[in-house]
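Chemist: Please work out how this folds:
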Amino acid sequence: MNHYFLNNNLSSTMGLGWYTQYMYTNQTDDNDRHLLFTSLYYNIKHTPVIKAGYFFNTYLLKINIRHSILALNDLM
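Modeler: Here you go, the predicted model:
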């Protein structure tokens, strides 16, 4: 499996920030996996670090059906 990552963090002097992470995986059975996490946050306190915000997370798996059916037939 090969994993590819993209990470990004933007922050402002007003305490607002936006963090994004994306991961793509090409799996050995020709399937693909996509993971996305993004968060919009506000930095309430610097020491200790306290942040509050909203986040969004999604997961997508692209399945190669032809390959999966052949694998199931091998088991029978």
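
Chemist: For the rest of this, base every contact and every neighbour count on C-alpha atoms.
Modeler: Will do.

Chemist: For the host helix or strand of residue 3, name the packing helices and strands.
Modeler: Of the helices and strands defined by DSSP states H and E, residue 3 is found in strand 2-11. Counting contacts by 3 or more Cα pairs under 8 Å, 6 or more residues apart in numbering; DSSP states H and E, strand 2-11 is packed against strand 16-26.

Chemist: run this one through as well so I can compare:
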Amino acid sequence: EPDCILNYYDRYDRRRFKKNMVVAIETFLTTSSTLVNTAPDKWTLTGNKGGYCVQHEHTIIVTSGKPIILTAMNGIK
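Modeler: Here you go, the predicted model:
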């Protein structure tokens, strides 16, 4: 299993999601930065140009039909 899947198109990457894979989709949003750095505490995120920085994640099970979004089951929207 790959530990990282790029979030942009790479014509040489032919990997595809397969049924029963569990995937964490992690997004980082910033107000003014273009890069995100992780602090030594491995928890705090800082942006290269300051501003606010947050992370959001969904954990998904790939199925042959509609995916199952596990994090949607926790009631947090």
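
Chemist: Let me see the TM-score of these two.
Modeler: The TM-score (TM-score structural alignment, normalised by the length of the first structure) is 0.32; 41 aligned residues with a Cα RMSD of 3.6 Å.

Chemist: Just want the angle from the strand holding residue 3 of the first structure to strand 16-26.
Modeler: 170 degrees (axes from the mean of the first three to the mean of the last three Cα atoms, to 10 degrees).

Chemist: Which residues outside strand 2-11 of the first structure are in contact with it?
Modeler: 17-27 (Cα atoms under 8 Å, 6 or more residues apart in numbering).

Chemist: from the middle of its chain, how far away would it be?
Modeler: 9 Å (Cα atoms, centre = their mean, to the nearest Å).

Chemist: now the contacts of strand 2-11 of the first structure: which count as buried?
Modeler: In the contacts of strand 2-11 of the first structure, burial by neighbour count holds for 17-18, 20, 22, 24-25, counting by 16 or more other Cα atoms under 10 Å.

Chemist: Between the residues you listed, which sits nearest residue 36 of the first structure?
Modeler: residue 22 (4.6 Å; Cα to Cα).

Chemist: ok, the nearest residue to that closest one once chain neighbours are set aside - how many residues close by?
Modeler: Of all residues not flanking residue 22 of the first structure in the chain, residue 36 sits nearest, at 4.6 Å (Cα to Cα, 6 or more residues apart in numbering). Using other Cα atoms under 10 Å, residue 36 of the first structure is surrounded by 15 other residues.

Chemist: Which other helices and strands does the host helix or strand of residue 36 of the first structure contact?
Modeler: According to DSSP H and E, residue 36 of the first structure maps onto strand 32-45. Under the contact definition 3+ Cα pairs under 8 Å, 6+ apart, strand 32-45 of the first structure sits against strand 16-26, strand 50-62.
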